[in-house]
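Q: Generate a structure from the sequence data that follows.
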Amino acid sequence: MAHEHGTNRQTADSREHQKRLTMSLALTLTVFVAEVVSAAVTGSLALLVDAGHMLTDLSVLVASTVTAMLMRRKPSNVRTWGWARLEVITAALGALMLLFVGIYALAEAGMRLFGAADDGVRSPVLLLFMGVLGLTANVASMLILHANSEDNMNMRAAFLEVVNDALGSVAVIVSAIVLQATGWGGFDAVAGGVIALMMIPRAALLLRNAARVLLEETPEGLDLDEVRTHMEHVPHVVAVHDLHASTVSTGMPVLMAHVVVDPGLSMTQGAEILAQLHSCLQEHFPVSVEHTTFQLEPDGCEVSRTEHLHDEACETQETDGSPRSAGKR
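A: Down below sits the predicted model:
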């Protein structure tokens, strides 16, 4: 019943996350389209780059929304993790697009500042209006997402993306004000370059995090040497080998290991060991690992396996993190 209650609560949370993310996504998409059109009308580099900045927000919001939707779907025999990995692919593609926009903006800013390209902004008033509109949309999205910004990594990432994008809108507003006050169109190129410099590190970090997941690297903050040491202090555990940890998607770390235990243990004792190991990974490390797979091996069984001997007395036990199901084996 406790597991069922936890699942129902997670489904309710995911439904609320999806609702808030969808609202923020619709708002951001509307402003993004308006900024692209306005950038073409005004010829503003700052506005164009801010639109590219907002494109990253869209990619993160799309990924987060998709994840919230997928968390409500049950895994199948074909996709045992559902569509969770799609979030990582979307984030990686968004990061690549942002890097392209950032590099283009830096090159364009240089050409405008040094006279190799037209630096004229045709409508400072429209530029100011779009900057204010973008900032208003950012603030609205921040208010929408703030209530659930600490629920999980997806919601935190979406919230921080919107906060950072507000800085780009501020740069557009400052560019429009300076242009109206001084008439110097070159400041627009400077503002565009500054926004691009803010964008590129974010894109690189987003791409790096996506690559870490796709390469199945150990979750950041999880030290496998400490994990092994902690597991080996569990009563009746002799050694731990073939220890692997990776991340399926944001907030979904997994871990598997072969655990050598004292020989002659009963099934009840084996289930107790599995429960302790699972609790260990959930409670004693910065990264809580709920999805675990442990294979129990009586001491001496792994030696026979190394020597290619088939000992029928060697039995293994596996669990997906539920000691109750393991105890039935």
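
Q: From now on I want contacts and neighbour counts done on CA atoms only, so please keep to that.
A: Will do.

Q: all helices for this structure, in order.
A: 2-42, 45-70, 86-113, 124-146, 153-182, 186-214, 224-232, 267-283, 301-306, 323-327 (DSSP state H).

Q: List the contacts of the last one.
A: Put plainly, it is helix 323-327. Outside helix 323-327, the residues within contact range by CA atoms under 8 Å, 6 or more residues apart in numbering are 267-268, 270-272, 274-275, 317-319.

Q: ChimeraX command to pick out the buried ones of those?
A: A single ChimeraX command selects the buried members of the contacts of helix 323-327 (16 or more other CA atoms under 10 Å):
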select :270,271,272,274,275,317,318,319
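
Q: ok, the contacts of helix 323-327 vs Leu113, which is closest?
A: Within those, the smallest distance to Leu113 is 62.9 Å, found for Thr319 (CA to CA).

Q: List the residues that contact that closest one.
A: Contacts of Thr319 (CA under 8 Å, 6+ apart): 274, 292-295, 325-326.

Q: Buried ones among these?
A: By 16+ other CA under 10 Å, those give 274, 292-295, 326 as buried.

Q: With distance to Glu216 added, can I get the residues you listed in JSON lines?
A: Below are those laid out as JSON lines (distance: CA to CA, whole Å):
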{"residue": "Leu274", "distance to Glu216": "24"}
{"residue": "Thr292", "distance to Glu216": "15"}
{"residue": "Thr293", "distance to Glu216": "16"}
{"residue": "Phe294", "distance to Glu216": "18"}
{"residue": "Gln295", "distance to Glu216": "20"}
{"residue": "Ala326", "distance to Glu216": "26"}
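
Q: which two in those are spaced the farthest apart?
A: Farthest pair in those, by CA to CA: Thr292 and Ala326, 12.2 Å.

Q: this one next, for a side-by-side:
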Amino acid sequence: MYRRNQKSLKAWPPSFTPLLNARPCHTSHETQYNSISMGDEDELVHQHSSHHATHAVRQLTWALILTLIIFIVEFIGGLESHSVSVLSNALHLLSDSGAMALAYYAAKVQAHPPTARLSYGYRRSGILAALINGLALVILSTLLIAAGIYRLIRPQTVQAPVMVWLGLLALVFNAAITLLLIRHEEHDLNVRSMFWHAVSDAAGSFSVMVSGLLILWTHWSGFDPLSGIIIGLVLFRASVAITRKSIAILMEATPLGIDPAAIEASLRLIPGVDDVHHIHVWALESGYNVLSAHVLTGNMSLREGQQLLATLKTRLTTDFAIHHVTIQLETDHHPHPDDDCIHPSS
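A: Below you'll find the predicted structure:
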């Protein structure tokens, strides 16, 4: 963030500092220029992020409550009917309840404002939760595939009528949870991981119901593990994608769809820009992109430097979806000690 006071001017690069620390020739309105300030923009972005986080917390709360209810129903029904498949689905719901509780906590703290130590706030808490949930989904889907293969080799007797009714009831609850989360899954990686948890639960409940119907019709219990394997493969693919994206954000990789070379070429076309280097683009969280770069300019006044910064920021925001911009201006002009006067025409 650039400001007009002396403290912030010292933060400019050494090659540009002599020009910025020069004494103005006039005290009239000509000296009332302002540097680019990101503070208001960051505050608006934080309020926007907090607004989304508040809605995410509300949706995750209801999703967690509904998941716990159907878990209790399926667990009791599985014990009463001695159905291994229903009990397995209930344990799946229990693991998802734990994941949703973690996602709820992450979304809750994500709305907290920045502090002196955490200048970006808790934005990445959702990414950490998404990573943990993604890894949990990878493990869970692998276990489901392994369990399905084992039950194909060693079939077990199941109570098909209980499977049908409990599967239908769970499907209704899981469909409601999925509809609750679908509005936010595109904008929040943490909610997206919970969305896929809910989708996997709905698919599991549908599998239990359909498998029960097929078993009633054919008297072959192998339909249950077959559907479980298919669901496990779909879940595994989705969980790997979430895990990889979470790791990429934490490693500050360049976001998908953003080409640093294209950014450099675009900035070079702006009048006043001689060179662009040290470009770094990363995502603070899913959908919030950050950029830092060095821009080499010719000899220009402070006013012209501010105008150039405004142009650069506008280009990056509108053309490349960069939300937070930090640009270091550099110049090869080093004024003499007596050349400490800023002229508007310079």
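
Q: re the thing from before, return the member of the contacts of helix 323-327 of structure 1 nearest to Leu206 of structure 1.
A: Thr319 (33.2 Å).

Q: any idea how far Val49 of structure 1 is from Ala40 of structure 1?
A: 12 Å (CA to CA, to the nearest Å).

Q: neighbouring contacts of stretch 27-38 of structure 1?
A: Against stretch 27-38 of structure 1 from outside (CA under 8 Å, 6+ apart): 47-48, 50-51, 54-55, 57-58, 126-127, 130, 133-134, 137-138, 141.

Q: One more pass at 6 Å, please.
A: Here stretch 27-38 of structure 1 makes contact (CA atoms under 6 Å, 6 or more residues apart in numbering) with Ala51.

Q: Then stretch 188-208 of structure 2?
A: In contact with stretch 188-208 of structure 2 (CA under 6 Å, 6+ apart) are residues 126, 130, 163, 167, 170-171, 174, 178, 181, 185, 227.

Q: OK, contacts around Trp62 of structure 2?
A: Trp62 of structure 2 neighbours (CA under 6 Å, 6+ apart): none.

Q: switch to 8 Å and redo it
A: Neighbours of Trp62 of structure 2 in contact, by CA under 8 Å, 6+ apart: 177, 180.

Q: if we can go back for a sec, with respect to Gln18 of structure 1, which of the contacts of Thr319 of structure 1 is nearest?
A: For the contacts of Thr319 of structure 1, the nearest to Gln18 of structure 1 is Thr292 (27.0 Å; CA to CA).

Q: list the contacts for the residue sitting nearest the centre point of structure 2?
A: Central residue of structure 2 (CA atoms, centre = their mean): Ser286, 2.5 Å from the mean position. Contact analysis of Ser286 of structure 2 by CA under 8 Å, 6+ apart lists 127, 187-189, 249.

Q: what do we get in structure 1 for it?
A: With TM-score structural alignment as the criterion, Ser286 of structure 2 lines up with Thr250 in structure 1.

Q: how far away is that match from Leu58 of structure 1?
A: For Thr250 of structure 1 relative to Leu58 of structure 1 (CA to CA), the value is 17 Å.

Q: before we move on, what about Arg156 of structure 1?
A: 15 Å.

Q: Who has more neighbours out of these two?
A: More crowded of Arg156 of structure 1 and Leu58, by other CA atoms under 10 Å: Leu58, with 24 against 16.

Q: So what's the residue count around Val73 of structure 2?
A: With other CA under 10 Å as criterion, Val73 of structure 2 counts 14.

Q: distance of it from Thr61 of structure 2?
A: In terms of CA to CA, Val73 of structure 2 sits 19 Å off from Thr61 of structure 2.

Q: Likewise for Asp332 of structure 2?
A: Distance from Asp332 of structure 2 to Thr61 of structure 2, by CA to CA: 57 Å.

Q: and these two? which has more neighbours close in?
A: When neighbours are counted by other CA under 10 Å, Asp332 of structure 2 and Thr61 differ, and Thr61 comes out ahead with 17 against 11.

Q: residue in structure 1 matching that one?
A: By TM-score structural alignment, Thr61 of structure 2 lines up with Thr22.

Q: For its match, give me its contacts.
A: Thr22 of structure 1 neighbours (CA under 8 Å, 6+ apart): Thr65.

Q: Which one's more surrounded, Val49 and Ala40 of structure 1?
A: Val49 (30 against 13).

Q: For the more buried one, give me its contacts.
A: 101-102, 105, 192, 195-196.

Q: Recalculate using a threshold of 7 Å.
A: 105, 192, 195-196 (CA atoms under 7 Å, 6 or more residues apart in numbering).

Q: go on, Asn299 of structure 2?
A: By CA under 7 Å, 6+ apart, the contact list for Asn299 of structure 2 reads 331, 333.

Q: Relative to Asp42 of structure 2, how far out is it?
A: From Asn299 of structure 2 to Asp42 of structure 2 the distance is 30 Å (CA to CA).

Q: Same question for Glu186 of structure 2.
A: 22 Å.

Q: cool, His336 of structure 2 as well?
A: 38 Å.

Q: Mind checking which of those two has more residues around it?
A: Asp42 (14 against 9).

Q: quick check, that one in a helix?
A: Yes: counting by DSSP: H, G, I helix; E, B strand; the rest coil, Asp42 of structure 2 is part of a helix.

Q: Once you drop chain neighbours, what's closest to the aligned residue in structure 2 for Gly185 of structure 1?
A: With TM-score structural alignment defining the correspondence, Gly185 of structure 1 maps onto Ser221 in structure 2. For Ser221 of structure 2, ignoring the flanking residues on the chain, the nearest one in space by CA to CA, 6 or more residues apart in numbering is Ile215 at 5.6 Å.
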